[in-house]
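**Student:** 3D, please:
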Amino acid sequence: MYAIVKAGGHQEKVAVGDTVTVDRIDAAVGATVSFPAVLLVDGASVTSDPKLLSGVKVTGEVLEETKGPKIDILRYKNKTGHRRRQGFRAKQTLVKITAINGAK
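**Tutor:** This next block holds a predicted model:
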């Protein structure tokens, strides 16, 4: 059984025992977090009805806070001597999926 969940503006495919990296969640390490399900696949049955999915709860445990890869932003304008360098590194949370409940 696996589910597609909405996590931080993205959709992730998760199963019990998977470790997923999502955008930063404001929760302490070891805390339990819940994600809304968008799709649920259990063997041959596929559930995508929002009424049925409102009862499905995907829970996970926060493992650690991490940082994503460094992104270099370089801006350059020709013949003017204008250059600008900027960096960005997204904050992320590592979550281990512990249960998918309400699957019926």
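**Student:** all contacts plus neighbour counts: C-alpha atoms, from now on.
**Tutor:** Noted.
**Student:** Spit out the contact partners of Lys13.
**Tutor:** Tyr2, Ala3, Ile4, Val5 (C-alpha atoms under 8 Å, 6 or more residues apart in numbering).
**Student:** and it, what element?
**Tutor:** Secondary structure assignment for Lys13, by DSSP states H and E: strand 10-14.
**Student:** could you point out which element follows that strand?
**Tutor:** Using DSSP H and E, the helix or strand that follows strand 10-14 in sequence is strand 19-23.
**Student:** Just the angle for that following strand relative to strand 10-14, thanks.
**Tutor:** Strand 19-23 and strand 10-14 are oriented at 170 degrees to each other (axes from the mean of the first three to the mean of the last three C-alpha atoms, to 10 degrees).
**Student:** One more sequence to fold, the one below, so I can look at both together:
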Amino acid sequence: MYAVIETGGKQHKVSEGEVLKVDKLSAEPGAEVVFDKVMMVKTDGETAKIGVPYVEHASVKAEVVEQGKHKKIIVFKYKRKKNYQRKQGHRQEYTAVRITSIAA
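**Tutor:** Prediction:
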């Protein structure tokens, strides 16, 4: 059984027991989070519910594992022959969640 959910403007394919990193959510570690924007649910080998755009009465429950930051990326801008260089770093914040149940 798996589902496709939308969070933070991105779509994620999730299954029970999976740990995934999503954009930062305002929840403490150990708290339960419910994703109600479920775009598709596949229950068994052949049955799938596809939403337009979301599946009605479907939800995915998850437990917050940790809050953290990704690795730093370097943003470097450069124009040749003009003596123009800019260097900037960025670390995106994330929330790691463990999927506990999928309800269709």
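**Student:** tm score of chain vs chain?
**Tutor:** TM-score for the superposed chains, counting by TM-score structural alignment, normalised by the length of the first structure: 0.90, backed by 102 aligned residues with a C-alpha RMSD of 1.6 Å.
**Student:** Any chance of the contacts of Lys13 of the first structure in TSV with distance to Lys70 of the first structure as columns?
**Tutor:** As requested, the contacts of Lys13 of the first structure are exported to TSV (distance: C-alpha to C-alpha, whole Å):
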residue	distance to Lys70 of the first structure
Tyr2	31
Ala3	30
Ile4	28
Val5	26
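**Student:** Next, the mean deviation of the strand holding Lys13 of the first structure compared to the second structure.
**Tutor:** Strand 10-14 of the first structure, aligned to the second structure and superposed, deviates on average by 0.7 Å (mean C-alpha distance after the TM-score superposition for the first structure).
**Student:** Quick check: buried residues in that strand?
**Tutor:** Buried residues in strand 10-14 of the first structure, counting neighbours by 16 or more other C-alpha atoms under 10 Å, are found at Glu12, Val14.
**Student:** From the chain's centroid, how far away is it?
**Tutor:** Put simply, strand 10-14 of the first structure sits 6 Å off its chain's centre (C-alpha atoms, centre = their mean, to the nearest Å).
**Student:** which one is Gln88 of the second structure nearest to, not counting chain neighbours?
**Tutor:** Val75 (5.0 Å; C-alpha to C-alpha, 6 or more residues apart in numbering).
**Student:** what about Val38 of the second structure, neighbour count?
**Tutor:** Val38 of the second structure is flanked by 27 other residues according to other C-alpha atoms under 10 Å.
**Student:** Please say which position in the first structure Lys49 of the second structure maps to.
**Tutor:** Under the alignment (TM-score structural alignment), Lys49 of the second structure maps onto Thr47 of the first structure.
**Student:** At which residues are the helices of the first structure located?
**Tutor:** Secondary structure of the first structure by DSSP state H: the helices cover 50-53.
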